[in-house]
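Participant: Structure for the following, please:
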Amino acid sequence: MTFELRTKGAVTSIEGPLVFLKRVVNVGLGEAVEVEGADGSVRLGRIVALDEDRIVMELLESTTGLGIEDVTVRFRGEPMTMALGPGLLGRVFDGVGRPRDGGVPVPAVVRRRVDTGTINPATRGLPQDFIETGVSSIDILNSLVRGQKLPIFSAGGLPHDRLAAGIAQNARLRGEDEAGFAVVFAGIGVSHDAAENFRAAMEESGALEHTAMFLNLASEPSAQRLLTPRYALTAAEYLAFEEGRHVLVVLTDMTNYCEALREVSASHGEIPSRKGYPGYMYSDLATIYERAGWIKGVPGTLTQLPILTMPADDISHPIPDLTGYITEGQVVLDRTLEHKGIYPPVNVLPSLSRLIDQGIGEGYTHKDHPALAQQLFSTYARATRVRILSSVVGRDGLTDVDRLYLDFGDRFEAEFVHQKEMRPFEESFALGWKILAMLPTVELSRLSDAQIARHIKPVSEKQAEPGDG
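Facilitator: All right, here's what the predicted structure looks like:
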């Protein structure tokens, strides 16, 4: 049962976000606290360390103006929780679940711990079925599956914020489940301008009606960034497993989360590991990513699309490296493609969706979708090798077929990967066949004669068939 205890005059020191208190009460690690200053303002925090003599509290808001003698601490006697109810969608919250849109708090039907455990492996169902993002290079070649966690690896200066907003606005289910789709968008350590752009984009597109937004600003304390994805996922779990919705969670930017984890770890005096990050960063990230999934016997699903920026464009950096171990693939954004003016600059060769086979094909998208994806990937890989050869011998030194592959690579990037606006699946599907038609059919070794006849010959008369799903 929740209890409240007031203590005054027991605070010994305040260092940055940490408040040190004499051990005058019996409390547990991770419990929520409220610290009230002399002006009556209340700051939320949690207990992060205990010993026989003292309690260390970490505040999620600025400690500016707090004095040692005039601080009142209230112990909630429970971990950090969030009030959940039917009014979550259409709302904008801050990083710890408080309304940022000026509205009233969500009427609480239940309260849930934000640090809840991950899904029990024994109850997990196999992720399956297709989520349409509107991005051709994802929908056709690296399809997102319900219950999957598929990160986007970006880099500083690349348009991942624009891509995140576009996917959040346009993502949808196909078929009868479309009405039960919802999005939870979490901006972690974003600037004021970026937060306002996210909110305005969702509002103007009408997507905010089926979206819950959590926006943690860069000006807010680092400790709050550690809780933002957990509050967002707690709301998503309620929508998915209590209301039976299919929820897509977009988390951007997980690099800001990891930087906050490093900063907070250093403030606690913990021994650093690779590049100064704490040695437990792998397990900490797993407590976030493993909350995605599909529970047997429960109608809803929770899918994650975390976005991170690779420091120094280094895919072997601890953040993308550890993320890749936990998640089921990656979508990689490329600076070279971005310099060519291609948006989104998705490099399809290092990109991978390990669960693509569970969400495409007959009954989901189209029976010929797997063959199209394999042929496009194989052909573009060959075009990339021909480019390297061309840089040595020149275009004139290539065979006629190699020149076709060279043209295919340019056209694939300029027409298929590049898109000025989001595309429905059917348009991306038809475009893939259209570009393949520029090659001799003898080169299309991943396609059957029947598939070539249906979609390529004659291309002027035969159009791609609509999805079967």
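Participant: When you work out contacts or count neighbours from here on, use the C-alpha atoms and nothing else.
Facilitator: Will do.
Participant: Between its first and last residues, how far does stretch 340-353 reach?
Facilitator: With C-alpha to C-alpha, to the nearest Å as the measure, the first residue of stretch 340-353 is 25 Å from its last.
Participant: Please look at residue 75 and residue 5 and confirm they touch.
Facilitator: Yes: here residue 75 reaches residue 5: they are 5.5 Å apart, a contact under C-alpha atoms under 8 Å.
Participant: more crowded one of these two?
Facilitator: residue 75 (22 against 12; other C-alpha atoms under 10 Å).
Participant: what about the residue nearest to the more buried one when sequence neighbours are not counted, is that helix, strand or coil?
Facilitator: Take residue 75 and drop its neighbours on the chain: the residue closest to it by C-alpha to C-alpha, 6 or more residues apart in numbering is residue 33, 4.7 Å away. On the three-state scheme (DSSP: H, G, I helix; E, B strand; the rest coil), residue 33 is labelled strand.
Participant: Tell me where the stretch 301-450 of the chain has strands.
Facilitator: Secondary structure of the stretch 301-450 of the chain (DSSP state E, counting those that start in this stretch): strands located at 301-309, 329-333, 346-353.
Participant: tell me the most buried of those?
Facilitator: Looking across the strands of the stretch 301-450 of the chain with neighbours counted as mean count of other C-alpha atoms under 10 Å, the highest average goes to strand 301-309: a mean of 26.
Participant: Pull the distance from that one to the chain's centre.
Facilitator: Strand 301-309 has its C-alpha centroid displaced from the chain centroid by 2 Å (C-alpha atoms, centre = their mean, to the nearest Å).
Participant: which helices and strands does that strand pack with?
Facilitator: Counting by 3 or more C-alpha pairs under 8 Å, 6 or more residues apart in numbering; DSSP states H and E, the packing neighbours recorded for strand 301-309 are strand 152-154, strand 246-252, helix 254-267, strand 293-295.
Participant: what sits up against that strand?
Facilitator: For strand 301-309, contacts defined as C-alpha atoms under 8 Å, 6 or more residues apart in numbering pick out 145-156, 160, 164, 236-237, 240-241, 244-255, 289, 291-295, 320.
Participant: go on, stretch 400-415?
Facilitator: 342, 379-380, 382-384, 386-387, 395, 435-436, 438-439.
Participant: now swap in stretch 96-103 and tell me
Facilitator: The contact list for stretch 96-103 (C-alpha under 8 Å, 6+ apart) reads 82, 91-94, 105, 214, 224, 227-228, 231-232.
Participant: Output the strands of the stretch 301-450 of the chain as TSV; include the columns distance to residue 41.
Facilitator: Converted to TSV, the strands of the stretch 301-450 of the chain look like this (distance: least, C-alpha to C-alpha, whole Å):
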stretch	distance to residue 41
strand 301-309	34
strand 329-333	44
strand 346-353	47
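Participant: another one to check against the first:
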Amino acid sequence: MDLVTRRLRSASGIAGPLLFLEEARRARLGELVRIRFPQGERRGQVIELDRGRAVIQVLEETRGIAPASSEVELAGEVASLGVGQDLLGRAFDGAGRPVDGLPPPVPEARVGIQGSAINVVRRAKPEEFIETGLSTIDGLETLVRGQKLPIFSGAGLPAARLASQIARQARVHGGEPFSVVFAAIGAPHRDCAAYLESFTESGALDRTVLFLNRADDPPIERLMTPRCALTAAEHLAFVHGMHVLVVLTDMTSYCEALREVALAREEIPGRRGYPGYMYTDLATLYERAGRVAGKPGSVTQLPVLTMPDDDITHPIPDLTGYITEGQLVLSRDLDRAGVYPPIDPLPSLARLMNAGIGKGRTREDHRGLADQLYAAYARGRDVRRMAAIVGRGNLGQDEKRHLEFADRFEREFLNQGDTFRTIEETLDLGWRMLDGFPDDALTRVKRELVERYRRRLEGGSHGADRDDAHGAHGGAGAALDRPPGREAAARQA
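Facilitator: The predicted structure follows:
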């Protein structure tokens, strides 16, 4: 095709981030364009074609663009990202351009960012867990390789801090290669600077790829950011055999940009003004997580979203919950009480947890212990509400025991700050949380496991009978203050 046919001067109008182009029969869906006008030049992408008429989303500021005097050049290529291992340790903007002051990395290949969901026939079953160092996640809502597990937050809750901490601390066992792709979507400048500083100071930057889309960047770029991140992750996972954790924060900013573009296109709005295809659009992102049969790598997603007005039925968390395999819900009450991370285990859920825990993966007592802690905490929360009405003095002995457990569980198990706990430390701490309960009250755990692990902790032998399925653990975990068992406490008294 000659150069003349690739340059068009038929722009008919502009609305928000969209430029409308007539007589564009040679344009292709997803094709990149350059928009030249007297005051400068902008980039864009063809997002709709209809009988020779094209709609172009402008990827930068549209101020100053005059359709009558603009020339649109069709680039002949779709939006793509240069991928490769050289991306590790680098920071890019939402469109994949370096923002760390270094030259662009030499790519191993250029890949279109649109991607596609993993073929369901080729999907492999998730079977190994990813250790985050956070007891609430590792012990109660275990993250499994290839899973997509979103974090539901509220305005003002420390979701950004939590996402950054997980990205810094997460690791896999067995010496397999592991990396993180961290994408900030519509983040304030101070948060972007804090992310870069945090990864650099912790030493985790060498295994991390950062995509930083700032709040004052064009809304259209927010739609590209998670796609660039997932494209980089897929190459590391399925070409280089790495296990990749992709953290996307904040998906609410992504959905707001999606709504803004849909309104500019004058589409019929769906629930609360969001486009009716938002479910499908989110699925094209979330379903890129998983494992491929016959390939060693995996892509695990940890999307973070802010629930408007703390409403879990809002379209963004509602649709996300349908597509993903559970959720981690942050609690405003726990945050007010000074608990960090304020993850509430009761409304949280990890549907693939059973596939990644147990003997040979974490420890044989993991499932039963998690069920017992969950049941005791749920009962303690019920008693707490009842005590607010009748008073603590009118509670029975069993009710007081559960109430004391709930208080201690939040104070010592859920609340851990920025420390790192290995899975063994988390499970041992869970057993110590149950010190106040007699053996016959622990109905969710097999009797032989109760006897084995209680005897091991009470006798002070923290190494005996340990499931050695992992082998040695790498990395330094923060030491726990181990409270004495019941018998040890009695001897000290």
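Participant: for the helices and strands packed on strand 301-309 of the first structure, which one ends up most surrounded?
Facilitator: Most buried of those, by mean neighbour count (mean count of other C-alpha under 10 Å): strand 246-252, with a mean of 27.
Participant: In the second structure, what range does that one match?
Facilitator: The counterpart of strand 246-252 of the first structure in the second structure, using TM-score structural alignment, spans residues 243-249.
Participant: how close does residue 252 of the second structure get to residue 185 of the second structure?
Facilitator: 9 Å.
Participant: go on, residue 285 of the second structure?
Facilitator: Distance from residue 285 of the second structure to residue 185 of the second structure, counting by C-alpha to C-alpha: 14 Å.
Participant: hey, what's in contact with both of the two?
Facilitator: When contacts are counted by C-alpha under 8 Å, 6+ apart, the set common to residue 285 of the second structure and residue 185 consists of residue 226.
Participant: Go through the strands of the stretch 301-450 of the first structure and name the closest to residue 141 of the first structure.
Facilitator: Comparison of the strands of the stretch 301-450 of the first structure against residue 141 of the first structure by C-alpha to C-alpha identifies strand 346-353 as nearest, at 7.4 Å.
Participant: show me where the second structure has helices.
Facilitator: Assigned by DSSP state H, the second structure shows helices spanning 135, 159-169, 189-202, 219-238, 251-264, 278-286, 315-323, 332-336, 353-356, 366-390, 397-408, 423-433, 447-458, 486-492.
Participant: got these as TSV, with distance to residue 45 of the second structure columns?
Facilitator: Formatted as TSV, the helices of the second structure follow (distance: least, C-alpha to C-alpha, whole Å):
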stretch	distance to residue 45 of the second structure
helix 135	44
helix 159-169	30
helix 189-202	26
helix 219-238	10
helix 251-264	13
helix 278-286	17
helix 315-323	25
helix 332-336	41
helix 353-356	40
helix 366-390	49
helix 397-408	54
helix 423-433	47
helix 447-458	60
helix 486-492	67
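Participant: wait, which of those helices is closest to residue 469 of the second structure?
Facilitator: Proximity to residue 469 of the second structure, assessed across those by C-alpha to C-alpha, is greatest for helix 423-433 (11.7 Å).
Participant: Which residues does the closest one contact?
Facilitator: The set of residues external to helix 423-433 of the second structure that reach it, using C-alpha under 8 Å, 6+ apart, is 131, 133, 135, 138-139, 362-363, 366, 369, 373, 405, 408-409, 413, 453-454, 457, 480, 482-483, 485.
Participant: And the residue nearest the centre of the second structure, how far from residue 150 of the second structure?
Facilitator: Note on the second structure: the residue nearest the mean C-alpha position is residue 302, at 1.7 Å, using C-alpha atoms, centre = their mean. Distance, residue 302 of the second structure to residue 150 of the second structure, using C-alpha to C-alpha: 5 Å.
Participant: Please apply the same query to residue 17 of the second structure.
Facilitator: Using C-alpha to C-alpha, we find residue 17 of the second structure at a distance of 29 Å from residue 150 of the second structure.
Participant: In terms of neighbours, single out the busier of the two.
Facilitator: The residue with more neighbours, out of residue 17 of the second structure and residue 150 and counting by other C-alpha under 10 Å, is residue 150; that gives 28 against 21.
Participant: Contacts only, for that one.
Facilitator: Residue 150 of the second structure makes contact with 301-305, 320-321, 324, 326-328 under the criterion C-alpha under 8 Å, 6+ apart.
Participant: and what of residue 444 of the first structure?
Facilitator: residue 375.
Participant: Please pull up the equivalent of it in the second structure.
Facilitator: Using TM-score structural alignment, the equivalent of residue 444 of the first structure in the second structure is residue 442.
Participant: follow-up on the earlier one: how far out from the middle of the chain is the match of strand 246-252 of the first structure?
Facilitator: 6 Å.
Participant: quick one: the closest residue to residue 143 of the first structure other than its chain neighbours from residue 128 of the first structure, how far?
Facilitator: In space, and not counting its chain neighbours, residue 143 of the first structure is closest to residue 356: 5.3 Å by C-alpha to C-alpha, 6+ apart. In this structure, residue 356 of the first structure and residue 128 of the first structure are 9 Å apart, going by C-alpha to C-alpha.
Participant: The two: which is more packed in?
Facilitator: Higher neighbour count among residue 356 of the first structure and residue 128: residue 356, with 25 against 21, using other C-alpha under 10 Å.
Participant: For that one, what is the corresponding residue in the second structure?
Facilitator: Residue 356 of the first structure maps onto residue 353 in the second structure, by TM-score structural alignment.
Participant: Looks like its match contacts residue 139 (just checking).
Facilitator: No: look at residue 353 of the second structure against residue 139 with C-alpha under 8 Å: they stay out of range, at 9.7 Å.
Participant: Go ahead and confirm residue 378 of the second structure touches residue 347.
Facilitator: No: Residue 378 of the second structure is not in contact with residue 347 according to C-alpha under 8 Å; the separation is 10.4 Å.
Participant: The corresponding residue of the second structure for residue 235 of the first structure - how many residues pack around it?
Facilitator: Residue 235 of the first structure maps onto residue 232 in the second structure when the alignment is built from TM-score structural alignment. Under the neighbour criterion other C-alpha under 10 Å, residue 232 of the second structure is assigned a count of 25.
Participant: Residue 221 of the second structure pairs with which position in the first structure?
Facilitator: When the two structures are superposed using TM-score structural alignment, residue 221 of the second structure falls opposite residue 224 in the first structure.
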